[in-house]
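Colleague: quick one: sequence and predicted model below, then my questions.
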Amino acid sequence: MAYSALILMTLAALGGMASCFRVPGVSVRARQGWAGAFAVLLAAAAVLAAIGSIRTEGSGLSPLVGAVVPAVATVAAALTGSPVTAAVLELSQRSDRHYLSSEDGESVDGPLGDIDDPERTSTLHGGLWIGVLERVGVVVTILVGWPTGLTVLAAIKALGRFTELKRADAVERFILGTFASFLWAAAWAGVALLLIDKV
């Protein structure tokens, strides 16, 4: 079971690498497809790792494979988190549009302004690479047993974005994206911890 979970983690890492090659004009549905596939791989790896950690028979993972697990988990978390975070933000935007639309389908002004305002849907600069690095940081801090590092990561990110967070929608996207990214990385770190426990 543990080896099967490691294989799924490796597949997710390879899929994450493939998803980094962005082709112009990729549809929202395709990005959400990547996110769904990664979520299935994460869930399956977590179940297999949990079953493997509960079972006491067998020799578990070899020390060499156990040393590879943290690296694979870090790569999987870092590279698969971008489409997942983007999907969460797109779903949030869609629910905002549904909530702020009138019965006849026309957009209405809410407390955040016109939901169809192109400036409102603009992304924060450098978000892809910042997200990759923050997920690496989250996995590493959890695996080394330094939970305070999560606070440090969040503070550094907030300070770096301080001047860009003047619009209410930017703050919402920042908070939602950060939560999604942190939770995704923490889930991969949890799978890695379950597998490392078998070494």
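Modeller: Great, that's in hand.
Colleague: C-alpha only now, for contacts and for neighbours.
Modeller: Will do.
Colleague: what helices and strands are in contact with the longest helix that the chain contains?
Modeller: In the chain, taking DSSP state H as the definition, the longest helix is helix 63-99. If you count contacts as 3 or more Cα pairs under 8 Å, 6 or more residues apart in numbering; DSSP states H and E, helix 63-99 packs onto helix 2-19, helix 28-54, helix 127-143, helix 168-196.
Colleague: need the next SSE after it, C-terminal direction.
Modeller: Next along the chain after helix 63-99, taking DSSP states H and E as the criterion, comes strand 109-110.
Colleague: and the most centrally placed residue in the chain, what is it in contact with?
Modeller: Per Cα atoms, centre = their mean, the C-alpha nearest to the average position across the chain is that of Gly81, at 3.0 Å. When contacts are counted by Cα atoms under 8 Å, 6 or more residues apart in numbering, Gly81 touches Gly131, Val132, Arg135, Ser181, Trp184, Ala185.
Colleague: in the longest helix of the chain, which residues are buried?
Modeller: 66, 69-90, 93, 97 (16 or more other Cα atoms under 10 Å).
Colleague: against that first model, consider the following:
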Amino acid sequence: MSAATATVAGLLSAALALSALGWRVRRRRLVAALTLVLLATAALLAALWTGEAPSARWSVALVVLTGALAVAGGGPVTTAVFSLVDGRGPDETGSVRRAAEVLRGGAWIGALERAAIFVSIAAGWPEGIAITLALKGLGRYPELRHQERPGIAERFLIGTFVSVLWAASCAGVMLLT
């Protein structure tokens, strides 16, 4: 195993551990920012990687790490973006945060969405992204159609974009390695 492989694996492992912690702590913005920095550092190192390719075992490990990070890391990152959009602290409520009461199951749906997007990119099947987003849109259509509370459509769009970008970023690091 090369030093670059070990370093990328270490960065991804640290980002994954931090992401898991991000589901439980109150300082999600900090956790999300640190996770993003770790992913960006791993991406930069992988892009500059000029040595030999990792062994088959390490390649599988890197795919598993980036896939797990795509699923686990997206929740804290999305929550941090929601708190930035609302311009409030994690304990205060804004329109986007209140919209979560209507869009129940968002964390699970987001995790499944990120998994499907990661797998679609990893498999080289971009049509899977379109299918995933179409199914999510159809499934949420009743809530989006009835605008009883402000922020529902915004929460759906922001959450979807952040989730897709996070999963695609993790898949990009996987492809670089």
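Modeller: Alright, I've got the coordinates. No experiment lies behind these values; they were computed from the predicted model shown.
Colleague: picking that back up, from the chain's centre, how far out does the longest helix of structure 1 sit?
Modeller: 2 Å (Cα atoms, centre = their mean, to the nearest Å).
Colleague: also stretch 123-131 of structure 1?
Modeller: 13 Å.
Colleague: next one: stretch 8-28 of structure 1
Modeller: The answer for stretch 8-28 of structure 1 is 13 Å, by Cα atoms, centre = their mean.
Colleague: now the end-to-end length of it.
Modeller: Taking Cα to Cα, to the nearest Å, the first and last residues of stretch 8-28 of structure 1 lie 25 Å apart.
Colleague: what do we get in structure 2 for Ser4 of structure 1?
Modeller: The equivalent of Ser4 of structure 1 in structure 2 is Thr7 (alignment by TM-score structural alignment).
Colleague: can you count the residues close to its match?
Modeller: Neighbourhood size, Thr7 of structure 2 [other Cα atoms under 10 Å]: 15.
Colleague: so stretch 120-139 of structure 2 matches what in structure 1?
Modeller: So stretch 120-139 of structure 2 sits over residues 141-160 in structure 1, by TM-score structural alignment.
Colleague: same question for that stretch: list its buried residues.
Modeller: Those would be Thr141, Ile142, Leu143, Gly149, Leu150, Leu153, Ala154, Lys157, Ala158, for stretch 141-160 of structure 1 by 16+ other Cα under 10 Å.
Colleague: what does stretch 139-149 of structure 2 give?
Modeller: Glu143, Leu144.
Colleague: returning to what we had before: ok, which of the helices and strands packed on helix 63-99 of structure 1 comes nearest Phe162 of structure 1?
Modeller: Comparing those by their distance to Phe162 of structure 1 (Cα to Cα), the top pick is helix 168-196, with 9.6 Å.
Colleague: now the longest helix of structure 1 and helix 2-19, what's the angle there?
Modeller: 50 degrees (axes from the mean of the first three to the mean of the last three Cα atoms, to 10 degrees).
Colleague: how close does stretch 77-92 of structure 1 sit to structure 2?
Modeller: On superposition with structure 2, the mean distance recorded for stretch 77-92 of structure 1 (mean Cα distance after the TM-score superposition for structure 1) is 1.0 Å.
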